[in-house]
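Trainee: A predicted structure for the sequence below; I have some questions about it.
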Amino acid sequence: MKRIDVAAAIVADEEGRVLIARRREGKAQAGRWEFPGGKIEPGETPEACIVRELKEEMDIDVRPGERFGEYEHDYGDVRIRLIAHLAAYEGGAIRLADHDRHEWARPADLLRYPLAPADVGFAKRLAGAADGQEE
């Protein structure tokens, strides 16, 4: 089975809402919401991947911060290892390339979105923290 390492950014705004984006038609996991990011290239760190991917996919600048966590998910034909970092929004107007929508969601509302399976663990952790409960 093919294994892919992917980096995701958990970007929060001043109000504590988190940036999520919906995969557009024609993409793997189309119609599902995710924390933005992408495949880590050979020799690339997760932090560098986040900076590159958010620039390519959303045309925004972010500054990666501390590591938030890591989850693995088996999609049948591929196993994804998703590494998430908290990230600060540095600027730029969001223009979508691989997504058809984006939203700034309250952490407590994240589980109301049809999320990509690999992102669910992070959403649960963020929603639990918002409710005062850590998983």
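Mentor: All right, it came through fine.

Trainee: use CA for all of it now, contacts and neighbours both
Mentor: Will do.

Trainee: show me the contacts for the residue nearest the centre of the chain.
Mentor: The centroid of the chain falls nearest to Phe35 when counting by Cα atoms, centre = their mean (1.8 Å). Neighbour list for Phe35: 8-10, 19-21, 119 [criterion: Cα atoms under 8 Å, 6 or more residues apart in numbering].

Trainee: ok, the nearest residue to it once chain neighbours are set aside - how many residues close by?
Mentor: Excluding the flanking residues, the one nearest Phe35 by Cα to Cα, 6 or more residues apart in numbering is Ile20, at 4.9 Å. Residues lying near Ile20 (other Cα atoms under 10 Å) number 23.

Trainee: Put this next to the first one:
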Amino acid sequence: MDVVDQWTGRHATALQFALRMSHDELAARLGIAKRTVAAWHEKADTVLRNELQQALDTLFEQAPQAAKIRFARRLQEADASAIEAAKDSAVRLTAAISVVLKGDNVLLVCRRDSEPSGITWQFPAGVVKPGARPEMIAVRETLAETGVHCKVREELGDRIHPLSKVRCKYFLCDYLAGGAENRDTEENASVLWSPTTDVTNFIPPENIFPPILQYLKGSS
């Protein structure tokens, strides 16, 4: 790594590590307070002011090659840790998914914009906050998104979704009342009842939780 386009707290602390400097030593070298260096460790995304950008450019350019190698490795390790943290965060997030049946039809919603994961059509879903009961979230979010009242018949299982990487808990639900309508126009473009035989026209079969797919095939 020969150039740093923009120094942040993460880059500055990586250089500090590479040069084996204490907070006091780096602060003295840059002409800043020790607490400023300490703050970079706590706020890694902080973009440093222009005069510090230039000072760190000079410090990096003057660093021996071995220090530059340590600097690059440190950044790679930090990036890898950030990616793992993001994965762990996604895994900890749980969504309750409701598969609502009305005769030979199943309720589907269409996201207004295709999500980064590639999901567009899906079953109604809601995020389960700590302490909440997933089955209640499934029922409540179905009503909030579609205007359909339902009740949980059984839990079909759970998995880490192959696209979103979110932990999903799936519930088979029976229709009670209400006409399907798009009540969340900011998030959804459409709501409809699809014949169970046509679900794979909306959602690729490889993205459907296998127990759901098996159930829908058996009910058709």
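Mentor: Everything's here; your move. These figures come from a predicted structure and were not determined experimentally.

Trainee: Can you pull the TM-score for these?
Mentor: With the length set by TM-score structural alignment, normalised by the length of structure 1, the two chains reach a TM-score of 0.76; 128 aligned residues with a Cα RMSD of 2.6 Å.

Trainee: Helix or strand for Ala95 of structure 2, just tell me which one.
Mentor: Assigned by DSSP states H and E, Ala95 of structure 2 falls within strand 94-102.

Trainee: neighbouring contacts of the following helix or strand past that strand?
Mentor: Note on strand 94-102 of structure 2: by DSSP H and E, the next helix or strand toward the C-terminus is strand 105-111. With contact meaning Cα under 8 Å, 6+ apart, strand 105-111 of structure 2 is reached by 99-101, 119-124, 146, 187-196, 199.

Trainee: how far away is Arg35 of structure 2 from Leu59 of structure 2?
Mentor: Remark: distance between Arg35 of structure 2 and Leu59 of structure 2 (Cα to Cα, to the nearest Å) = 19 Å.

Trainee: again but with Tyr175 of structure 2, I slipped
Mentor: 67 Å.

Trainee: Next: Ala28 of structure 2.
Mentor: In this view, Ala28 of structure 2 and Leu59 of structure 2 are 12 Å apart by Cα to Cα.

Trainee: Neighbour count: those two, which is higher?
Mentor: Using other Cα under 10 Å as the criterion, Ala28 of structure 2 and Leu59 rank with Leu59 on top: 15 against 12.

Trainee: Find me the equivalent region of the helix or strand hosting the more buried one in structure 1.
Mentor: Assigned by DSSP H and E, Leu59 of structure 2 belongs to helix 50-62. Using TM-score structural alignment, helix 50-62 of structure 2 lines up with nothing in structure 1.

Trainee: Same check for the contacts of Phe35 of structure 1, but in structure 2.
Mentor: Retained in structure 2: 8-10, 19-21, out of those (criterion both residues aligned by TM-score structural alignment, their matches' Cα atoms under 8 Å).

Trainee: Tell me the one among these nearest to Ala127 of structure 1.
Mentor: Minimum distance to Ala127 of structure 1 across the kept ones among the contacts of Phe35 of structure 1 is 12.7 Å, recorded for Ile10 (Cα to Cα).

Trainee: contacting residues for that closest one?
Mentor: Taking Cα under 8 Å, 6+ apart as the criterion, Ile10 of structure 1 is in contact with 18-19, 35-36, 84-87.

Trainee: Same check on Asp5 of structure 1?
Mentor: Taking Cα under 8 Å, 6+ apart, we find Asp5 of structure 1 in contact with 39-40, 80-83.

Trainee: what's the counterpart of it in structure 2?
Mentor: Using TM-score structural alignment, the partner of Asp5 of structure 1 in structure 2 is Thr94.

Trainee: Just confirm Ala78 of structure 2 is within a helix.
Mentor: Yes. Counting by DSSP: H, G, I helix; E, B strand; the rest coil, Ala78 of structure 2 is found in a helix.

Trainee: What is the burial count for it?
Mentor: Neighbour tally, Ala78 of structure 2, other Cα under 10 Å: 15.

Trainee: Give the aligned equivalent of His85 of structure 1 in structure 2.
Mentor: Under the alignment (TM-score structural alignment), His85 of structure 1 pairs with Phe171 in structure 2.

Trainee: Give me the mean deviation of whatever helix or strand that match lives in from structure 1.
Mentor: Take DSSP H and E as the rule and Phe171 of structure 2 turns out to sit in strand 167-177. With mean Cα distance after the TM-score superposition for structure 1, strand 167-177 of structure 2 departs from structure 1 by a mean of 1.3 Å once superposed.

Trainee: how about Val166 of structure 2, what does it touch?
Mentor: Val166 of structure 2 touches 90-95, 160, counting by Cα under 8 Å, 6+ apart.

Trainee: Which contacts among the residues you listed does structure 1 share?
Mentor: The contacts of Val166 of structure 2 retained in structure 1, by both residues aligned by TM-score structural alignment, their matches' Cα under 8 Å: 91, 93-95, 160.
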